[in-house]
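*Asks:* Below is the structure, and that's it, no one-letter string:
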């Protein structure tokens, strides 16, 4: 009931990458508690589900700065066309690329930075004046990879470390205003992420590590709960929370070595599975 009442304050919800994975699950979870809200999905592919009578899909490649700017202008017009109410922005779009940095395609690495980092800052900055006027929340999806260097996922981990630190700092910048942020750090999640990152098979099977691997629906449910509670940081799952905590307290070189050994083992298992 608390969630149901809380989400009535929003008139527009914007989700990037809402056609699949965590973004899709967040949209569906919101539809359950606020079915009349105006939903905007920013993604290259059209969602296979109904966004509602007032919902709209914006087909856009957010790694393209010009396309993002044009879409942001359309979004601002969309927001102003809806009666007064707060705005929820969920920066969810992102991808990874698994392998040794010298073996990976540079163009894909740079595109990852454009989507995972630049697009988050760019879209948020363009919409922020409207959010400050209307009130709202900015949710940024980072990762438990943000808490330590990640060999074999070097650029991805670094991009998520940026998102985590930038999002938490932005929350402090906005203190005293009508806008706040929530930084979400999921661990391994059952979605298309691993396939897109180059894994032949998911590195974990469902139930192999209770509290560590989660479905996108579970991550979405915890995210909505954290928004309603006014949290600034959410690490999903108690095991993820413990790993992130101890990883952030240990010497960085040691943590990097340990992480590299774990991810190297995954790499060997991927080769056997192929």
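*Replies:* The structure has been received and is ready for your questions. For clarity, every value in this text was computed on a predicted model and none was experimentally measured.
*Asks:* Please make it C-alpha for all contacts and neighbour counts, starting now.
*Replies:* OK.
*Asks:* who are the neighbours in contact with residue 15?
*Replies:* Contact analysis of residue 15 by C-alpha atoms under 8 Å, 6 or more residues apart in numbering lists 23, 27, 39-42, 89-92.
*Asks:* Just the buried residues of these.
*Replies:* Among these, those buried by neighbour count (16 or more other C-alpha atoms under 10 Å) are 23, 27, 39-42, 89-92.
*Asks:* What segments of this structure are helices?
*Replies:* According to DSSP state H, the chain carries its helices in the segments 2-6, 21-33, 65-80, 106-113, 119-134, 154-173, 193-197, 216-229, 238-249, 252-273.
*Asks:* about what we covered before: what is the nearest of the buried ones among the contacts of residue 15 to residue 119?
*Replies:* residue 91 (8.7 Å; C-alpha to C-alpha).
*Asks:* and the closest one, what does it touch?
*Replies:* For residue 91, the contact set (C-alpha under 8 Å, 6+ apart) comprises 15-16, 120, 138-141.
*Asks:* is it true that residue 123 touches residue 71?
*Replies:* No - between residue 123 and residue 71 there is no contact under C-alpha atoms under 8 Å: 9.1 Å.
*Asks:* what's the neighbour count on the closest residue to residue 234 other than its chain neighbours?
*Replies:* The shortest distance from residue 234 to any non-neighbouring residue, by C-alpha to C-alpha, 6 or more residues apart in numbering, is to residue 184 (4.8 Å). Residues lying near residue 184 (other C-alpha atoms under 10 Å) number 27.
*Asks:* Alongside the first one, take a look at this:
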């Protein structure tokens, strides 16, 4: 087994491996090589550089990649209240992948990161941080349940599950858009790949808001295929009156008119209300995703 540090000069070999491990993972979108490299080394989140210190290593055998890890020290963090904090001392294992039969590779790669964090006196370590995923993955950073053996390795090293979500996909072309014509939406630009949508009634009262993300802008793909529903919310005064579904139908109609086919979304595993909403509206469960956290004594 060879452990090799990866940079922009030798990253090409990792791209094929990335595409291989991403098969059947709903948020491993079809991305260009340029978008992959940019996401790996120069990634940003809402205009902020994600990592101030960024390490990437591969495990290689017989000239083939058998696993890889990305870890580092981020430039910001989210508080419990969801606010951005920059005076922080945390570490992030952004990616860790290897073959299920090769726990030795997983342990070797994970050991690199834990040694790094120990040398830098970092005690709080996040793995598969929910908001620090690759931009070419829509910033979806959690680990899919297909890789439960990686979660098991993290558990053996003292990590615990931090958050669990369910990932959903809706084939918008298959959805019937039947609803009373008593509301409308307005759309505003947030940045080059996101938009905010606000639901109004016929008296121009705001009833809800949502945000969507254009995946093709993040992956640089020529295919206009997927839009990600970042969130959707309805004013409590109209909850239970079908306005959530009406709002969603407006969003779907808007996305279809722009040439997109699939609407992706996710929600917390313990949010039963949201899960029922998505299933009722034609979304299909595409698996559980998880993030992890450990606080170590150094």
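*Replies:* Good, I have the coordinates. Because the structure is predicted, anything quoted here is derived from the model rather than measured.
*Asks:* Tell me how the two chains score on TM-score.
*Replies:* For this chain pair, the superposition-based TM-score is 0.31 by TM-score structural alignment, normalised by the length of the first structure; 145 aligned residues with a C-alpha RMSD of 6.1 Å.
*Asks:* circling back: just give me the closest of the contacts of residue 15 of the first structure to residue 218 of the first structure.
*Replies:* For those, the residue nearest residue 218 of the first structure by C-alpha to C-alpha is residue 23; the value is 12.0 Å.
*Asks:* If I follow the layout properly, that closest one ends up in contact with residue 13?
*Replies:* No - with contact defined as C-alpha under 8 Å, residue 23 of the first structure does not count as touching residue 13 (11.7 Å).
*Asks:* Counting neighbours, what do you get for residue 59 of the second structure?
*Replies:* Residue 59 of the second structure, neighbours per other C-alpha under 10 Å, totals 22.
*Asks:* re earlier: could you dump the buried ones among the contacts of residue 15 of the first structure into a markdown table and include distance to residue 58 of the first structure?
*Replies:* What follows is these, written out as a markdown table (distance: C-alpha to C-alpha, whole Å):
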| residue | distance to residue 58 of the first structure |
| --- | --- |
| 23 | 14 |
| 27 | 14 |
| 39 | 11 |
| 40 | 7 |
| 41 | 6 |
| 42 | 5 |
| 89 | 14 |
| 90 | 14 |
| 91 | 14 |
| 92 | 15 |
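*Asks:* Helix, strand, or coil at residue 218 of the second structure?
*Replies:* Following DSSP: H, G, I helix; E, B strand; the rest coil, the label given to residue 218 of the second structure is helix.
*Asks:* From residue 73 of the second structure, how far out is it?
*Replies:* When distance is defined by C-alpha to C-alpha, to the nearest Å, residue 218 of the second structure is 23 Å away from residue 73 of the second structure.
*Asks:* Now residue 169 of the second structure: closest residue in space, sequence neighbours ignored.
*Replies:* What sits nearest to residue 169 of the second structure in space, not counting adjacent residues and going by C-alpha to C-alpha, 6+ apart, is residue 264, at 4.5 Å.
*Asks:* Who are the packing partners of the helix or strand harbouring that neighbour?
*Replies:* Element membership of residue 264 of the second structure [criterion: DSSP states H and E] is strand 262-268. Under the contact definition 3 or more C-alpha pairs under 8 Å, 6 or more residues apart in numbering; DSSP states H and E, strand 262-268 of the second structure sits against strand 160-171, strand 226-234.
*Asks:* Can you tell me which of those strands is nearest to residue 4 of the second structure?
*Replies:* strand 160-171 (28.4 Å).
*Asks:* What residues sit buried inside that closest one?
*Replies:* 160, 163-171.
*Asks:* Show me which of these is closest to residue 232 of the second structure.
*Replies:* residue 168 (13.8 Å).
*Asks:* Relative to residue 262 of the first structure, how far out is the closest residue in space to residue 58 of the first structure that isn't next to it in sequence?
*Replies:* Nearest non-adjacent residue to residue 58 of the first structure, counting by C-alpha to C-alpha, 6+ apart: residue 42, 4.9 Å away. Applying C-alpha to C-alpha, the value for residue 42 of the first structure to residue 262 of the first structure is 34 Å.
*Asks:* now swap in residue 109 of the first structure and tell me
*Replies:* Counting by C-alpha to C-alpha - residue 109 of the first structure and residue 262 of the first structure are separated by 22 Å.
*Asks:* can you give me the helices for the stretch 1-150 of the second structure?
*Replies:* 12-21, 33-41, 103-119, 148-156 (DSSP state H, counting those that start in this stretch).
*Asks:* Figure out which of those is closest to residue 255 of the second structure.
*Replies:* When those are compared (using C-alpha to C-alpha), the closest one is helix 33-41, at 23.2 Å.
*Asks:* the inter-axis angle of the closest one versus helix 12-21?
*Replies:* Using axes from the mean of the first three to the mean of the last three C-alpha atoms, to 10 degrees, the inter-axis angle of helix 33-41 of the second structure relative to helix 12-21 is 100 degrees.
*Asks:* re the thing from before, quick one, which of the helices and strands packed on strand 262-268 of the second structure is nearest to residue 12 of the second structure?
*Replies:* Proximity to residue 12 of the second structure (C-alpha to C-alpha) singles out strand 226-234 among those, at 25.6 Å.
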